[in-house]
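only geometry, no sequence info:
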């Protein structure tokens, strides 16, 4: 269906691809992964509209290949008063009206031939998108996404997550040959994320989806495209199998690398000895032996293991505390209520300690972001922050904390770093090289912007972090690096997140929004609740065993104990089969 061959493309300030090739076959559900800023969205744009770009190589599509597309950005402006049914069925309704109009014309026209031709074209177009069953299919997909109740609502009445799912349903029902989605999961709550999983898995056509969401990656795809360091590799199989394959390769390559290094060291010592002896006999036997040995050394250097997909560079997130305090109450919320068109939260009460990490969980549109922003602004009588707490805030609306017209350099000088060298040194830990510092923030990917937000939060050295969807747009490697940094952080955290893995990996407890109020529960109970609702019996236990084995493999690799690592990888393979 799609064939990309030896594609190379560069921006003026950045090389993106170096002779990459891949194919997409009919019926494949392909996840497209890679680090933030590696060029995934640009590559999708090239596939959709190659005429816009000047590149080397080939991009071939089947003739008349119809592409459905869901952007990572929602656009509501022109359709807010349209109903959900009218929005999803727009193409079908338009064709129905066109067919009815042609029939009316034929009743009174004396020249019926051209009308018959138009009528047949409209019928063919209607049939191509399975128009006869469109109402039944709309109802079926709304039911699959648990959105039956939304059918007659106006688009303006939907939450952001609900509208994202409606966009997906609309594109799927238009029966494209290839369905492309760019981070459709961003900001979806867990219920909507589960609905998206159901929609993806029910779709019979070919799909190419950019996603960093580990829940979708683990449960939706049968092919992986991984873009890294201007190179791309294809993998036929699931994301879990792909990661296992990477781990096996890592064990083998580390073992080979150590052997190569030992051989290189032996060779270097031998060359040094030969050089000493050959100084007086450069053209004789010793000189010839030296030249042969140098060539062997060059060959060894060339075949030294290089692994752009194995040891992937990720940001070095580190949260420092400028003002560490003894355990006390950091935040107290008493009888808090908030409403817009309707009441969202009523009589909410909770406390957070100065060393406690707490996630807020709840459906889209229930007031989580409003609550977090009001805590940050600290001018509501229901909210009391301990005066010893220094608050740092990360917004899901990146424009609230980053100025798009600034360069990266300007942004961090304004944030309090003193010199060009200070910014260069500081920002390099977050994956930005010196030549990127003059880039405008507006030109960066969503993930790169979020990394800059996190960098600003860490620079503040606050002891109380307010984080609104901190993993949004982040690639999986950056998510894991962030989780590690949050786990090691010694201050208080209040975090809105719909990422199940981030919550259970580094939070102490969860505030769950239900029926316009909030109740607090510990992570153990929260885990059981999620697994009981969304996974088969035994999945939690198997996944915990898998994580333990992966940790043991990592330890074995650090100690260069390759025999143990290989034995454990066999154990891991059996657990993966169960998942």
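Thanks, I have the structure now. Keep in mind that this is a model prediction, so the values were computed, not measured. Residues are numbered from 1 along each chain as shown.

switch to C-alpha atoms for all contacts and neighbour counts from now on
Noted.

wait, what's in contact with the residue lying closest to residue 497 once chain neighbours are set aside?
Nearest non-adjacent residue to residue 497, counting by CA to CA, 6 or more residues apart in numbering: residue 469, 4.9 Å away. For residue 469, the contacting residues are 187, 395, 396, 495, 496, 497, 498, by CA atoms under 8 Å, 6 or more residues apart in numbering.

Validate this expectation: the third one resides in a strand.
No. Counting by DSSP: H, G, I helix; E, B strand; the rest coil, residue 396 is not found in a strand; it is coil.

I'd like the distance between it and residue 454.
11 Å (CA to CA, to the nearest Å).

And the second one, by the same measure?
In this structure, residue 395 and residue 454 are separated by 10 Å, where distance is defined by CA to CA.

which of the contacts of residue 469 sit farthest apart?
395 and 498 (14.4 Å; CA to CA).

re earlier: higher neighbour count, residue 396 and residue 454?
Per other CA atoms under 10 Å, whichever of residue 396 and residue 454 has more neighbours is residue 454, with 23 against 18.

and the more buried one, how far is that from residue 443?
Relative to residue 443, and taking CA to CA, residue 454 is found at 18 Å.

Comparison target below:
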């Protein structure tokens, strides 16, 4: 389909690609991954011909139909409706429709056989191209991407950049190309639209190449992972999770080869040094020196996912209640967002605020952050709460003439320059990078600087609006590690599901104009949500959510009253807690045993130890589930 052979592409003196190779076959669904600046978007531009290779070739069939989504499409302007813009994908059908309309007009005065034959031919071709269904298909895809019927009639120029990008995506999907090249397609989508796009791409019959930092999205679509690194392209025959496992295995082998080779080199060098002065061994020494020079050196493994250690020092902890929302209502003209709703953010909460765009996530976040005062009800900050609000507009608030280090020195004067350089190092700004001017940074680099600023603030409460936008996977991983080490409270809006699943212990969502809470991780919320039923009352006025189905509760036998049953179950709970403590200790001991070299280097020992560990871990997890079930029963009895 597309063959990339010995591709070299240079920018100035830097080779972004150096004799790289990749063959894209029909049916391939490939994720193109790599650090920011590794050349992923550039490679897509090379494929479509926007850039020319320095050397090497990119070959494909002349009639290959390519659909290419890139961020440059944001500049597309039109005063026509978004339905009309999306239907521009049907170039031949639109041309035929226009010609048919012209012929029908002529037919009012000219009944000649020539006109009738032309009309018949055009209509047959139009029908063969499914022309009568193109408007329905356009409606269907625009609806999947989050546009209502009324919005589809609005001019493109009235929408924000993110929504315009959705229209461009719709137009490309409607073209049904042979291959889709998608550069960060989820950047401007909310979670429902991302899930819709996943389903669409899973059934897409052509080839797909996706550049994305959303690992959940990649895992659900791709069957190959291509890593752009060190000017080469390396293909892994599986999705992103497979790539992580396979790369880890390859790196382990490479690391062992490197260590063995280094040991051999040192041995040879010692031997050379020992016999260098002996004339009788001169020939042997020279032979060894030449052999060392000819040896093909194995590189040590680079750590692409460094572990970071943040030191968060807020001067005072907050009280138990961080933010209390009481009877909050918020409306815009013709749009009600919140209606008489209440909620509490407690100390230690790590809340993910999720939902479709337009449902009020950003509005609620601004109310929580005191950035929006125009609402009914109360938003009450708790005792000793100090807050930092991170949003994308803060990238524009960076001082362009400052260096990175000066930006942080001015913002956080209580920190020493050494401390600030350490924090910047965690965000991948090392050495002389810290002296770069803000104005020369990419969008992703500016995001990392703004996040570093937010995390240096003396704040025990963080409000984070889309912090993962413009970040590559390594940077997202760093932010996850930072938030794991943060002992304060935070609420975050993001469409990156992996990120949310890693950092959140509570989920907030807006339903029926009310704030609803799920007490668990994002993955647990997804499982619960998929089983959940939302019913409408007969009047159709309000939806009622069927709560998470609980196991049937044990009823007290006739001879045992409620208080005695509660006492018995509390004793059972205490016994379970003791068992959990012992089981957890056992699991940790087995983990330590697995880490011993004499175990992991001996296959039979490792197999037996792994079997014992898995059994102990399963028992530990079962005890935890039994505890949760029993605790819920006690709470219901006490309530």
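Great, that's in hand. Quick caveat, the model's predicted, so the values are computed rather than measured.

which helices and strands does the strand or helix carrying residue 612 of the second structure pack with?
Assigned by DSSP states H and E, residue 612 of the second structure falls within helix 603-638. Here helix 603-638 of the second structure touches helix 562-594, helix 597-600, going by 3 or more CA pairs under 8 Å, 6 or more residues apart in numbering; DSSP states H and E.

Now tabulate these in TSV and tack on mean neighbour count and distance to residue 163 of the second structure.
What follows is those, written out as TSV (neighbours: other CA atoms under 10 Å; distance: least, CA to CA, whole Å):
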stretch	mean neighbour count	distance to residue 163 of the second structure
helix 562-594	15	49
helix 597-600	14	52
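
how big is the offset of the one helix or strand residue 218 of the first structure maps to relative to the second structure?
Using DSSP H and E, residue 218 of the first structure falls within helix 214-220. Helix 214-220 of the first structure, aligned to the second structure and superposed, deviates on average by 1.2 Å (mean CA distance after the TM-score superposition for the first structure).

That helix corresponds to what range in the second structure?
The aligned range for helix 214-220 of the first structure in the second structure is 215-221, by TM-score structural alignment.

what about the matching stretch, distance to the chain center?
On the basis of CA atoms, centre = their mean, to the nearest Å, stretch 215-221 of the second structure sits 9 Å off its chain's mean C-alpha point.

ok, now which ones touch residue 409 of the first structure?
420, 423, 437, 438.

Would you mind giving those as CSV with secondary structure and distance to residue 569 of the first structure added?
As requested, the contacts of residue 409 of the first structure are arranged in CSV below (DSSP: H, G, I helix; E, B strand; the rest coil; distance: CA to CA, whole Å):
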residue, secondary structure, distance to residue 569 of the first structure
420, helix, 46
423, helix, 42
437, coil, 41
438, coil, 44
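
Only whichever of the residues you listed are buried, select them in PyMOL.
With 16 or more other CA atoms under 10 Å as the criterion, this PyMOL line picks the buried residues out of the contacts of residue 409 of the first structure:
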select buried, resi 423+437
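
Including distance to residue 241 of the first structure, could the contacts of residue 409 of the first structure go into JSON lines?
Below are those laid out as JSON lines (distance: CA to CA, whole Å):
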{"residue": "420", "distance to residue 241 of the first structure": "44"}
{"residue": "423", "distance to residue 241 of the first structure": "40"}
{"residue": "437", "distance to residue 241 of the first structure": "37"}
{"residue": "438", "distance to residue 241 of the first structure": "40"}
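
Can you tell me which of the helices and strands packed on helix 603-638 of the second structure is nearest to residue 280 of the second structure?
Per CA to CA, nearest to residue 280 of the second structure of those: helix 597-600, 43.1 Å.

Return the distance of the closest one from the chain's centre.
36 Å.

Which residues does stretch 470-483 of the second structure contact?
Against stretch 470-483 of the second structure from outside (CA under 8 Å, 6+ apart): 34-36, 213-214, 304-310, 426-428, 443-445, 447-448, 468, 499, 502-503.

To clarify, my last question referred to stretch 65-80 of the second structure.
48, 85, 154-157, 161, 164-165, 168-169, 172-173, 175-185.

If we use 6 Å, what do you get?
Counting contacts by CA atoms under 6 Å, 6 or more residues apart in numbering, the residues outside stretch 65-80 of the second structure that touch it are 155, 156, 157, 165, 172, 177, 178, 179, 180, 181, 182, 183.

Mean deviation, the host helix or strand of residue 411 of the first structure versus the second structure?
Following DSSP H and E, one finds residue 411 of the first structure within helix 408-414. Its aligned residues in the second structure lie a mean 4.8 Å from helix 408-414 of the first structure after superposition (mean CA distance after the TM-score superposition for the first structure).
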